[in-house]
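Undergrad: predicted model and sequence follow; I will ask about them next.
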Amino acid sequence: MGRILIADDHDALRRGLLRGLTGAGHEVEEASNGNAAIERLHDNYFDVVLSDLKMGGSDGMDVLRTCRALHPTTAVILMTAFGSVNTAVEAMKIGAFDYVQKPFEIEEMEVKIEKALEVKRLKHELEYLRGTQQDIYNFDRIVGSSPALERVLDIVKKVAKSNTTVLIRGETGTGKELIAGAIHHNSLRSARNFVKVNCAALQENLLESELFGHEKGAFTGADKQRIGRFEQADGGTMFLDEIGDMSASTQAKILRVLQEHEFERLGGTRTLRVDVRLIAATNRDLPAMVQAGQFREDLYYRLNVVSIEMPPLRERKEDIVSLASTFIGRFAAELKKRIDGLDADAQKLLMRYNWPGNIRELENTIERAMLLAEGRVITAADLRLGDTPTAGGGRDQAPVVKIPPTGIPLDDIERHALVEALKMSNWVQKDAAELLSISPRVMNYKIKTLGIEFPRGRRAAPLTPPVAAAS
């Protein structure tokens, strides 16, 4: 129900509307002429204004202009006699929501009012969602402070304001869609649509219909015209996820959109033009697919104007605990369950795990742990990452070393074990030593003697030979 103002100098009509709309549950005020209506608009807010077009003093056009100036979201419906329909149409061009021709039934007016209220509700919902999305994709809200993530965000900030095509590469679950959203919502196109399509989720004929739309009768089951995603994204951004799974036919059509900004709907002959920024993502090796003839070389180079490499979670271990804490806060609200955080053993286990499923796997792990946890903190047992090798585990659970028939130097096996332990512990030597059940001093000595190089920004401790046991 809404607040409604009725402005009409015809007493019987105005009072009839007042009775009918009040009976329908609306809160209604009345004004006997245009001047009185304008006074009420200065004093109050209304969801809908019903105004006669021709009144003594200020007319309906004056009421419309005042309403647009004071309350842009208020819907104005004009009531007009037959001879002034053209004026009512002109009024719609400058912002009137609709008009109704006299004489009319109260039911007709109620339908128009309900439509106006529904449009108003949808606009408010859209504004809320856009504001929420803007908040989600704000750079300050992206969780993580690792050097690997900072390098990604540096590129995103540089390219966001342009219309450049961007190709985002990375393993499944690394956050490619989040980065695509950040690019759009921090661009000059942020007020327009951000349309997402997963190219791997649809068969070829369905994907083309999804992207470009189709005309009625284009294929069996096409009983009406359908607007495609590119039309929906006009003026905004299109995000094509898993673009490496696209057929050669669809690749050719995407290339045409990138080059000519035009396409036809399936079954259609009319050429449509769009202004769309394209962001693509893939977890596949596109250069290798180009060499194998599985992906168009010309499309690859059109997509690869700016390339962003998303680091896997195992390469940004510094972010794991903060990401886990973010998921705990979210699931605590959804599940209405108070969990204060992770205990020390749980944090250590999260840092040691290799996360083949990346952030998505971490998110699922935390959700499961939240459901299973019985205390106020998540423990290592709640995480159910029992397949992860830990220091001090039973010898029968030790991984089998694969020795090739030609043999392998023991130093190479040691070097591989040390590097894996260092990666699992985010290159913290003390934690890596604990994984291998050796002392930090022995760990440091072997790193130096085996010539293990640390990543840039990491540094091995000074060499100190292990002290021999007293005889």
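TA: Here it is on my side, so go on. Numbers count the residues shown, from 1 in each chain.
Undergrad: going by C-alpha atoms from here, please, whenever you check contacts or count neighbours.
TA: Fine.
Undergrad: can you pull the contacts of the closest residue to P465 other than its chain neighbours?
TA: In space, not counting the residues next to it along the chain, P465 is nearest to Y445; the distance is 5.7 Å by Cα to Cα, 6 or more residues apart in numbering. With contacts taken as Cα atoms under 8 Å, 6 or more residues apart in numbering, Y445 has the following neighbours: 463-466.
Undergrad: take the one below as the second:
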Amino acid sequence: MPTILVIDDNPAVATALEVLFSLHDIHTVHADSPEAGLAVLAREPVDLVVQDMNFRTDTTSGDEGTALFGEIHARHPDLPVVLLTAWTHLESAVDLIRAGAADYIAKPWDDHKLVTTVSNLLELSASRQELGRHRARARRERHALERDHDLRGMVWADAASERVLSLAIQVSRSELPVLVTGPNGAGKEKIAEIIHANSAVRDGPLVALNCGALPADLIEAELFGAEAGAYTGANKAREGKFEAADGGTLFLDEIGNLPLAGQMKLLRVLETGRFQRLGSNRERQVHVRVVSATNADLPTLIDDGRFREDLYYRLNAIELKLPPLAERPDDILPLARHFLPADRHLLRTTEQALLRHRWPGNVRELRNVVQRAALLSPDPGIDADALGLPSTRTAPPGRGQRETTESIAEPDRADIEAALERADGVLAQAASELGLSRQALYRRMDKLGLRRD
């Protein structure tokens, strides 16, 4: 049950509020002076404060309430405070709202509006507390990842990236083949590096082969090696990637481009650890951890007869799905800052432009855009125009979307009036629906000439 502290020198007010809130399962504590109220806050948990603006019969200035709010806000900055004020004190109440007060209620109050305001603020406060606990837990988990594992300098802040990273650490302990899926430029090779760096074969070599960058007739030689004379131009024997990766990890990028003949031989190696060089009858034995990656839809390739189903299931003992950068919006700015030289920084408008862009080329595109902007921009602060991005884009989903949307289009009079009507005039609820802080809503209402009462 939430607890509200009522700070008011009038016992009748305290009793009325206690009865009102008890009808809605809200516990009420009363203090009859600012000093008593601060003492309550110091010794017991309180979820919300309702405070009067005057505490002596010979004063109506509201100065006591202003001083009390300042003390509460300084000692408990996240605690919501609702001001009870007479009409003559509305201006000072509005000033306190701008200073961080949650809301104000005019005396005599409307029971329904007061309960609605308090209930909404309690709900928002509980959500913030839960978010704070979630962020603290996320910080602890991130610290543990960075402290206990070799993350190969990976830069991330988004929860989606952390889930993939945590799973990569977990699967690195086994010897099972891992398939990393995701679009080009999303960072699949970095995940492969992390798997190797935290595996039992981390002291062995990490060998990479891009199956999409070689002609089909050379891939088998690259994988398994070739004896002298095995094909035109093979003047001497050469070892393949499997031999080079013996005792370590072999990373096969763009595995979907491997020709069927190579797929058959790869399957045999995965099952037996044995293979033959091209032009040789001697079998060789290796111990290799295989991590593969693709941006292709392998099940569709299987249906088309271009990829072996048995190889797919052999490679896909564990699949790690790396989302595109547009689905990891909290990674965008940390990555952008990482790609900048130490003497450069991003302006606020530049950050908003980066968050609005959809990044079809993913991390690789972001790196190129930022590094090009740093090269071409003469000023320490990188301007949005230096990015060379389209000016109108849909913001990527997630936390950055609300921020960029607010910067592009503020709610108009009709939006605000409709939100206020749906919220029954409760400003905190209307602000939340519009995706604004209460202070931002007040400024917008002042600009549009809308009455706050």
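TA: Great, that's in hand. Predicted model, so just to flag it, every value in this text is computed and none were measured.
Undergrad: and the contacts of Y445 of the first structure, which is closest to D275 of the first structure?
TA: Proximity of these to D275 of the first structure, judged by Cα to Cα, is greatest for L463, which lies at 60.4 Å.
Undergrad: the closest one contacts K446, correct?
TA: No. Taking Cα atoms under 8 Å as the contact criterion, L463 of the first structure and K446 are not neighbours in contact, 9.3 Å apart.
Undergrad: higher neighbour count, those two?
TA: A side-by-side neighbour count of L463 of the first structure and K446, using other Cα atoms under 10 Å, places K446 first with 19 against 14.
Undergrad: now the more buried one: how far from H185 of the first structure?
TA: Taking Cα to Cα, to the nearest Å as the measure, K446 of the first structure and H185 of the first structure are separated by 49 Å.
Undergrad: roughly how far does the residue nearest to P465 of the first structure sit from G181 of the first structure?
TA: Spatial separation of Y445 of the first structure from G181 of the first structure under the definition Cα to Cα is 46 Å.
Undergrad: what do you get for D140 of the first structure?
TA: Using Cα to Cα, D140 of the first structure is found at 14 Å from G181 of the first structure.
Undergrad: joint contacts of these two?
TA: Joint contacts of D140 of the first structure and G181 (Cα under 8 Å, 6+ apart) do not exist.
Undergrad: list the residues that contact A281 of the first structure.
TA: 167-170, 176-177, 239-243.
Undergrad: can you redo those residues as JSON lines with neighbour count and secondary structure?
TA: Supplementary listing: the contacts of A281 of the first structure in JSON lines, determined by neighbours: other Cα atoms under 10 Å; DSSP: H, G, I helix; E, B strand; the rest coil:
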{"residue": "L167", "neighbour count": "26", "secondary structure": "strand"}
{"residue": "I168", "neighbour count": "23", "secondary structure": "strand"}
{"residue": "R169", "neighbour count": "21", "secondary structure": "strand"}
{"residue": "G170", "neighbour count": "18", "secondary structure": "coil"}
{"residue": "K176", "neighbour count": "24", "secondary structure": "helix"}
{"residue": "E177", "neighbour count": "18", "secondary structure": "helix"}
{"residue": "F239", "neighbour count": "24", "secondary structure": "strand"}
{"residue": "L240", "neighbour count": "23", "secondary structure": "strand"}
{"residue": "D241", "neighbour count": "24", "secondary structure": "strand"}
{"residue": "E242", "neighbour count": "20", "secondary structure": "coil"}
{"residue": "I243", "neighbour count": "22", "secondary structure": "helix"}
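Undergrad: with distance to L21 of the first structure as new columns, can those residues be given to me in a markdown table?
TA: Shown next, in a markdown table, are the contacts of A281 of the first structure (distance: Cα to Cα, whole Å):
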| residue | distance to L21 of the first structure |
| --- | --- |
| L167 | 55 |
| I168 | 55 |
| R169 | 58 |
| G170 | 58 |
| K176 | 51 |
| E177 | 48 |
| F239 | 46 |
| L240 | 48 |
| D241 | 50 |
| E242 | 53 |
| I243 | 54 |
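Undergrad: secondary structure class for the counterpart of L211 of the first structure in the second structure?
TA: For L211 of the first structure, the aligned position in the second structure is occupied by L223, per TM-score structural alignment. For L223 of the second structure, the secondary-structure state derived from DSSP: H, G, I helix; E, B strand; the rest coil is helix.
Undergrad: tell me which residues touch L223 of the second structure, please.
TA: Applying Cα under 8 Å, 6+ apart to L223 of the second structure gives the contacts 240-242.
Undergrad: restricted to helices, list the residues you listed.
TA: Secondary structure defined by DSSP state H assigns 241-242 of the contacts of L223 of the second structure to helices.
Undergrad: tell me the one of the contacts of L223 of the second structure nearest D331 of the second structure?
TA: Top of the list for closeness to D331 of the second structure, among these and by Cα to Cα, is K241 at 33.3 Å.
Undergrad: need the counterpart of the closest one in the first structure.
TA: Match for K241 of the second structure (TM-score structural alignment): R229.
Undergrad: for its match, grab the count of nearby residues.
TA: R229 of the first structure has 18 neighbours, counted by other Cα under 10 Å.
Undergrad: quick one: it and V195 touch, right?
TA: Yes. With the criterion set as Cα under 8 Å, R229 of the first structure and V195 qualify as a contacting pair; they are 6.8 Å apart.
Undergrad: list the residues that contact both of the two?
TA: With the criterion set as Cα under 8 Å, 6+ apart, the overlap between the contacts of R229 of the first structure and V195 is M238.
Undergrad: any idea which element S161 of the second structure lies in?
TA: Assigned by DSSP states H and E, S161 of the second structure belongs to helix 159-172.
Undergrad: state the span of the first structure onto which that helix is aligned.
TA: Equivalent residues of helix 159-172 of the second structure are located at 147-160 in the first structure, counting by TM-score structural alignment.
Undergrad: with stretch 325-334 of the second structure instead?
TA: Here stretch 325-334 of the second structure aligns to the first structure at residues 313-322, judged by TM-score structural alignment.
Undergrad: quick one: buried residues of that stretch?
TA: 313-321 (16 or more other Cα atoms under 10 Å).
Undergrad: just the ones of these in helices?
TA: Using DSSP H, 320-321 are the members of those that sit in helices.
Undergrad: farthest pair within the buried residues of stretch 313-322 of the first structure?
TA: E315 and V321 (13.6 Å).
Undergrad: return the residue of the second structure that is most distant from the centre.
TA: Here the centre of the second structure is the reference, and by Cα atoms, centre = their mean the most remote residue is G229, at 54.6 Å.
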